[in-house]
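Enquirer: sequence isn't available, so here's the structure alone:
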């Protein structure tokens, strides 16, 4: 049973989100501010975090930055909740490491679709990493896209592939890198051609294999 941590300072919203998720069979833990949320995430190791952006003590951007800086939670699926839908704010959240972004008030179908999608992506990435790790110790380093340029990719294509290797969708990549989704798809098509693959899973597997190699210097 998947465990979800909801970090939200508004009690009615927090209870509503928890109820919707519990009715779908998820185990839900809650936290009323960012500081408590970080402590809960590091202690309880949930499978996914849903976090408000504007909160006292530590806002959502601070929460995701903190969790991305810890090895145990660096790849934890993370969904932001916000009352704002400005694209620049979305981009900031994605750059900090969020996987998805839902605007309040969130309806049940959108919430569950986002949760299911992010859990499925996390499982798919983990499966790829485990497959690549079957031959020995394997620790992909996602800190730089430069090793991916060894495939003959342009700088921008390597940036796109770095995020795809971490399970990001085309829309995610577009938001993170400040491009249109159409441009992200075009880059991905070029990446497929250069790698000689037909889908994003195959491209991501090649990427994590390269990112798992020891780096010089």
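Expert: Arrived safely. This one's a predicted model, so the numbers in the text were calculated from it and none came from an experiment.

Enquirer: from here on, contacts and neighbour counts on C-alpha atoms
Expert: OK.

Enquirer: can you tell me the closest non-neighbouring residue to residue 185?
Expert: With Cα to Cα, 6 or more residues apart in numbering as the criterion, residue 185 has its nearest non-adjacent residue at 6.4 Å, and that residue is residue 170.

Enquirer: I'd guessed the one you found sits against residue 181; true?
Expert: Yes: contact criterion Cα atoms under 8 Å: residue 170 and residue 181 qualify, at 6.0 Å.

Enquirer: so those two - more neighbours on which side?
Expert: A count of neighbours by other Cα atoms under 10 Å puts residue 170 above the other of residue 170 and residue 181, at 20 against 16.

Enquirer: contact partners for that one?
Expert: 164, 181, 184-185 (Cα atoms under 8 Å, 6 or more residues apart in numbering).

Enquirer: helix/strand/coil for residue 49?
Expert: Of the three states, residue 49 takes strand under DSSP: H, G, I helix; E, B strand; the rest coil.

Enquirer: residue contacts, it?
Expert: 4-7, 41, 76-79.

Enquirer: so of the residues you listed, which ones are in strands?
Expert: Among those, DSSP state E puts 4-7, 78-79 in strands.

Enquirer: tally of neighbours for residue 129?
Expert: Neighbours of residue 129 (other Cα under 10 Å): 20.

Enquirer: please apply the same query to residue 12.
Expert: Around residue 12 there are 10 residues (other Cα under 10 Å).

Enquirer: this is the other structure I want to compare:
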């Protein structure tokens, strides 16, 4: 069965073009023109993923994401921002708001599909591995109990949410090489071979906290 996507985009031509592209890729697409209609659609049917613009009338993308993350029935739906706001500060704000990804327009079709498939695949893996759905990502402090420094705990907190080294560097305002070095030490301290295993340990720890 094909995955379902809720597309929230206020610009008519962009909305139409993206819907066509996604449907040609085999997705079931529901497209709406603003955040308020997006929330109404979410109440009626739970999509597999939400693709949302930031700047919209009535309710912007940040408002949509905040409402989604505040409700148990939608808190775990993968959410991707798609916007023309491409400054580093915009990206950092979007990711800090709880988005799973942040794509800047114009985005290539392959890049868009790869981002969507990556988030859908991660969600399927979480379900298959019975990863707890609602760990608390409010604070990195519980991760220090794993023997990590405060900075290492902060890095692992973002890695556990599926962020790459590059994304984590943006969020923390540091160099990607610095994040990579922290990640090497985290793997050594946790005695695991890859970031996926480290993320699972982090999620289990944050769920118990």
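Expert: Sure, I can see it. On a predicted model such as this, the values are computed, not experimentally measured, just so you know.

Enquirer: from the contacts of residue 170 of structure 1, which two are the most distant?
Expert: 164 and 181 (13.1 Å; Cα to Cα).

Enquirer: picking that back up, can I get the ones in strands among the contacts of residue 49 of structure 1 in JSON lines with neighbour count and distance to residue 152 of structure 1?
Expert: Shown next, in JSON lines, are those (neighbours: other Cα atoms under 10 Å; distance: Cα to Cα, whole Å):
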{"residue": "4", "neighbour count": "25", "distance to residue 152 of structure 1": "40"}
{"residue": "5", "neighbour count": "24", "distance to residue 152 of structure 1": "41"}
{"residue": "6", "neighbour count": "29", "distance to residue 152 of structure 1": "42"}
{"residue": "7", "neighbour count": "30", "distance to residue 152 of structure 1": "42"}
{"residue": "78", "neighbour count": "27", "distance to residue 152 of structure 1": "32"}
{"residue": "79", "neighbour count": "26", "distance to residue 152 of structure 1": "33"}
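
Enquirer: how about residues contacting the biggest helix by length in structure 2?
Expert: Identified as the longest helix of structure 2 according to DSSP state H is helix 109-128. Residues external to helix 109-128 of structure 2 that are found in contact with it (Cα under 8 Å, 6+ apart): 21, 48-49, 78, 80, 100-101, 103, 132.

Enquirer: now rank those by neighbours and give me the top one.
Expert: For the contacts of helix 109-128 of structure 2, neighbours tallied by other Cα under 10 Å; top is residue 80, 26 neighbours.

Enquirer: for the aligned partner of that one in structure 1, give its distance to residue 90 of structure 1.
Expert: Aligned counterpart of residue 80 of structure 2 in structure 1: residue 79 (TM-score structural alignment). According to Cα to Cα, to the nearest Å, residue 79 of structure 1 and residue 90 of structure 1 sit 11 Å apart.

Enquirer: joint contacts of the two?
Expert: Joint contacts of residue 79 of structure 1 and residue 90 (Cα under 8 Å, 6+ apart) are residue 101.

Enquirer: ok so, going back, so which of the contacts of residue 170 of structure 1 are in strands?
Expert: Per DSSP E, the subset of the contacts of residue 170 of structure 1 in strands is empty.

Enquirer: derive a PyMOL selection command for the buried subset of these.
Expert: Buried residues within those, by 16 or more other Cα atoms under 10 Å, are selected in PyMOL with:
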select buried, resi 164+181+184+185
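
Enquirer: let me have the contacts of residue 170 of structure 1 in CSV, adding distance to residue 212 of structure 1 as columns.
Expert: Below are the contacts of residue 170 of structure 1 laid out as CSV (distance: Cα to Cα, whole Å):
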residue, distance to residue 212 of structure 1
164, 15
181, 28
184, 24
185, 25
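
Enquirer: please point out which of the contacts of residue 170 of structure 1 structure 2 shares.
Expert: Of those, the ones still in contact in structure 2 (both residues aligned by TM-score structural alignment, their matches' Cα atoms under 8 Å) are 164, 181, 184-185.

Enquirer: what about the strands in structure 2?
Expert: So, for structure 2 - with DSSP E - the strands run 4-8, 28-32, 49-52, 79-83, 101-104.

Enquirer: figure out which of those is closest to residue 136 of structure 2.
Expert: Judging those by Cα to Cα, what sits closest to residue 136 of structure 2 is strand 79-83, at 17.7 Å.

Enquirer: which strands and helices sit next to the closest one?
Expert: strand 49-52, strand 101-104 (3 or more Cα pairs under 8 Å, 6 or more residues apart in numbering; DSSP states H and E).

Enquirer: quick one: average offset of that strand versus structure 1, please.
Expert: Compared with structure 1 after fitting, strand 79-83 of structure 2 deviates on average by 1.2 Å (mean Cα distance after the TM-score superposition for structure 1).

Enquirer: and the helices in structure 1?
Expert: Ranges of helices within structure 1 are 11-23, 34-44, 60-68, 87-96, 108-133, 155-164, 170-177, 181-195, 200-211, based on DSSP H.

Enquirer: looking at those helices, spot the one closest to residue 141 of structure 1.
Expert: Taking Cα to Cα as the criterion, helix 200-211 is the member of the helices of structure 1 that comes nearest to residue 141 of structure 1, at 5.3 Å.
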